[in-house]
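Okay, sequence plus prediction incoming.
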Amino acid sequence: MISWRSTWSIYTRELTRFLRTWMQSLIAPVMTTSLYFIVFGAAIGDRMPDLGGVGYAAFIIPGLMMLTLLGETTSNSSFGIYMPRFTGTIYELLSAPIGVAETLIGFVGAAATKSLILAGIILATALVFVDYSIAHPFWAVLFIVLVAAAFSLFGFILGIWADNFEKLGIIPTLFLTPLTFLGGTFYSIDMLPEPWDKVALANPIVYLVSGLRWTFYGSADVDFRVSLGITIGFLAICVAVIATIFKTGWRLRA
């Protein structure tokens, strides 16, 4: 049976850590997103044609949101588990009567909450620069939560794998950010010439950006059901990997 008190303790600890670093966790992403809107939305947007009946400044909102969410969720989650390993306090968590389920629900719940807060702030910031509407708000919230949960777990795995601060930043900096830029953040995959439009589909971030864009405007490069299925599949893989890590004690008990 799940101990909800233990889950709540982990959840509140992670959320409190997030709020303590609000300058880095909230202000920095908002400022970065604002710069993107100023450069790509205001300066370039007026010179770009509508994409799928959507103005360019509004078209890039889901991509910019995904760019921020992936980086922030992965970094926060990986740092959250790496620091207890680095300081040795991870043994308090391992020796406590807390199961894998409580740990995952606490960490993932906090990451999802952070992401929803951040997404809300980004959407409010976007309103300053462009008018937009969300065609499917329920699916938008659900998709954001699923992506946040999946990449929170992915960051959890990254934080356990990393044995120094350099490794902690390798994946977000060298892989996630470039893949997001190449994943249709600022353009539609249909705009690419052959065969690059097909090659782009090998980028998993394409499905995340496309899925979120569908929830906003009802049209996307990839069927939303495919995007949703890939997100849930990645979430399930991360859960299985973390369950194995806790079962074997890999890098936790060393």
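Thanks, I have the structure now. Numbers count the residues shown, from 1 in each chain.

going forward, measure contacts and count neighbours with C-alpha atoms only.
Will do.

Enumerate every residue touching the nearest residue to G41 once chain neighbours are set aside.
In space, and not counting its chain neighbours, G41 is closest to A57: 4.3 Å by C-alpha to C-alpha, 6 or more residues apart in numbering. By C-alpha atoms under 8 Å, 6 or more residues apart in numbering, the contact set of A57 is 37, 40-42, 45, 130.

hold the first one in mind and look at this next one:
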Amino acid sequence: MNWHAIRAIYRFEMARTFRTITQSIASPVLSTSLYFVVFGAAIGSRMGDVDGVSYGAFIIPGLIMLALLNESISNASFGIYMPKWAGTIFELLSAPVSYVEIVIGYVGAAATKSVMLGVLILITARVFVPYEIAHPFWMLCFLLLTAVTFSLFGFIIGLWADDFQKLQVIPLMIVTPLTFLGGAFYSVNMLPPFWQKLTLFNPVVYLISAFRWSFYGLADVNVVVSVTAILGFLALCLSAVWWIFRTGWKLKQ
């Protein structure tokens, strides 16, 4: 394993984040804070509890997951797309660096940024809403697992995209709507039976359900099923990355 190469890619990506800290960190935290102000303080104070948890506290896992998914995808996709766009990716591919080391460097940096953002949002939420974390260890595990999985997904999007517009298509048109419809602001059990069953086809439901369980011990879906779904998507992303580097799809054009 070429740890020097991994460290070089990782440090380069992290340095880019700190050069654009307003866009990379401050902007998502501020946007999420507005959700806490509007839904947590203003609207939440006029709503009852959800399964014994105040509404303001109930939406915290969903809001963190919303920011985590978007930032994981955006960081990883932009990180690998820029070398493609600038043409410097051929230098990377011709260097004595395996695709495993490339993926670890880029995905590791993107996941680190996302985890940092998730922790900052969690700290910021304390300013607006009181909450407790019932299973802090599992909360961190789900945070890391989700960040790594969707950073891999973003890495694939960055390889697939031919222009800057395509980088935003999947996060804006698919991931964000699925997150809003995946129980970020409500419990799936509040829906009519038909819509409860239909919602289970939304993969984001399993992410939010498992993450909310780590906070309050509440889950719309069995935690084991949620973890299995997350690991299944991770395996799918790993298989896709392996196939891309094996065939050179979108890399050798």
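The structure has been received and is ready for your questions. Every value quoted in this text rests on a predicted model; they were computed, and no experiment measured them.

would you turn the contacts of A57 of structure 1 into CSV with neighbour count, distance to L228 of structure 1 and secondary structure?
Below are these laid out as CSV (neighbours: other C-alpha atoms under 10 Å; distance: C-alpha to C-alpha, whole Å; DSSP: H, G, I helix; E, B strand; the rest coil):
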residue, neighbour count, distance to L228 of structure 1, secondary structure
F37, 24, 27, helix
F40, 18, 28, helix
G41, 25, 28, helix
A42, 16, 31, helix
G45, 19, 29, helix
V130, 15, 27, coil
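
And the furthest pair within these?
Using C-alpha to C-alpha, the two most remote members of those are F40 and V130, lying 11.7 Å apart.

Turn the contacts of A57 of structure 1 into CSV, including distance to T89 of structure 1.
Output for these, formatted as CSV (distance: C-alpha to C-alpha, whole Å):
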residue, distance to T89 of structure 1
F37, 41
F40, 44
G41, 45
A42, 48
G45, 49
V130, 46
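
Which of those residues are conserved in structure 2?
Compared against structure 2 with both residues aligned by TM-score structural alignment, their matches' C-alpha atoms under 8 Å, these retain 37, 40-42, 45, 130.

what's the nearest residue to the residue most central in space within structure 1 if we skip its chain neighbours?
In structure 1, the centroid-proximal residue (C-alpha atoms, centre = their mean) is L70; its distance is 2.8 Å. With sequence-adjacent residues excluded and distances taken as C-alpha to C-alpha, 6+ apart, L70 of structure 1 is closest to F151, at 6.7 Å.

list the contacts for that neighbour?
F151 of structure 1 sits next to 70, 73-74, 235 when contact means C-alpha under 8 Å, 6+ apart.

and it, what element?
Assigned by DSSP states H and E, F151 of structure 1 belongs to helix 137-161.

which residues touch P137 of structure 1?
Shown in contact with P137 of structure 1 (C-alpha under 8 Å, 6+ apart): 215-216.

distance of it from I237 of structure 1?
Separation of P137 of structure 1 from I237 of structure 1 (C-alpha to C-alpha, to the nearest Å): 27 Å.

Please apply the same query to L94 of structure 1.
22 Å.

Likewise for L67 of structure 1?
For L67 of structure 1, the distance to I237 of structure 1 (C-alpha to C-alpha) stands at 22 Å.

Comparing those two, which shows the higher neighbour count?
Neighbour tally, L67 of structure 1 and I237, criterion other C-alpha atoms under 10 Å: the higher count belongs to L67, 23 against 15.

Run through the residues that contact the residue nearest to the centre of structure 1.
147-148, 151, 176.

Sort out which residues of the helix or strand containing it are buried, please.
Under the criterion of DSSP H and E, L70 of structure 1 resides in helix 61-87. Under the neighbour-count criterion of 16 or more other C-alpha atoms under 10 Å, helix 61-87 of structure 1 has 61-82, 85 buried.

Longest helix of structure 1, counting residues only.
Assignment by DSSP state H gives helix 100-129 as the longest helix of structure 1.

from the chain's centre, how far out does it sit?
The chain centroid and the centroid of helix 100-129 of structure 1 are separated by 9 Å under C-alpha atoms, centre = their mean, to the nearest Å.

Could you tell me where it falls in structure 2?
Here helix 100-129 of structure 1 aligns to structure 2 at residues 99-128, judged by TM-score structural alignment.

mean shift of the helix or strand harbouring I230 of structure 1 relative to structure 2?
According to DSSP H and E, I230 of structure 1 maps onto helix 224-248. In the superposition against structure 2, helix 224-248 of structure 1 averages 0.9 Å from its aligned positions (mean C-alpha distance after the TM-score superposition for structure 1).

Tell me what angle that helix forms with helix 100-129.
140 degrees (axes from the mean of the first three to the mean of the last three C-alpha atoms, to 10 degrees).

buried residues in helix 224-248 of structure 1?
224, 227-228, 231-232, 234-235, 238-239, 242, 245.

returning to that earlier point: across to structure 2, which of the contacts of L70 of structure 1 hold up?
For the contacts of L70 of structure 1, the aligned pairs still in contact in structure 2 (both residues aligned by TM-score structural alignment, their matches' C-alpha under 8 Å) are 147-148, 151, 176.

Can you spell out which helices and strands pack onto the helix or strand following the helix holding F151 of structure 1?
Following helix 137-161 of structure 1 in sequence order, the next helix or strand is helix 165-171 (DSSP H and E). Under the contact criterion of 3 or more C-alpha pairs under 8 Å, 6 or more residues apart in numbering; DSSP states H and E, helix 165-171 of structure 1 touches helix 61-87.

Let's see that with 10 Å instead.
Under the contact definition 3 or more C-alpha pairs under 10 Å, 6 or more residues apart in numbering; DSSP states H and E, helix 165-171 of structure 1 sits against helix 61-87, helix 137-161.

now those helices as a markdown table including distance to T185 of structure 1?
Shown next, in a markdown table, are those (distance: least, C-alpha to C-alpha, whole Å):
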| stretch | distance to T185 of structure 1 |
| --- | --- |
| helix 61-87 | 4 |
| helix 137-161 | 16 |
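
Can you check which of these gets nearest to G183 of structure 1?
Among these, helix 61-87 comes nearest to G183 of structure 1, with 8.3 Å by C-alpha to C-alpha.

mean offset of the helix or strand just after that closest one relative to structure 2 (after superposition)
Once the chain leaves helix 61-87 of structure 1, the next helix or strand it forms, by DSSP H and E, is helix 90-95. Relative to the matching residues in structure 2, helix 90-95 of structure 1 has an average distance of 0.6 Å after the fit, by mean C-alpha distance after the TM-score superposition for structure 1.
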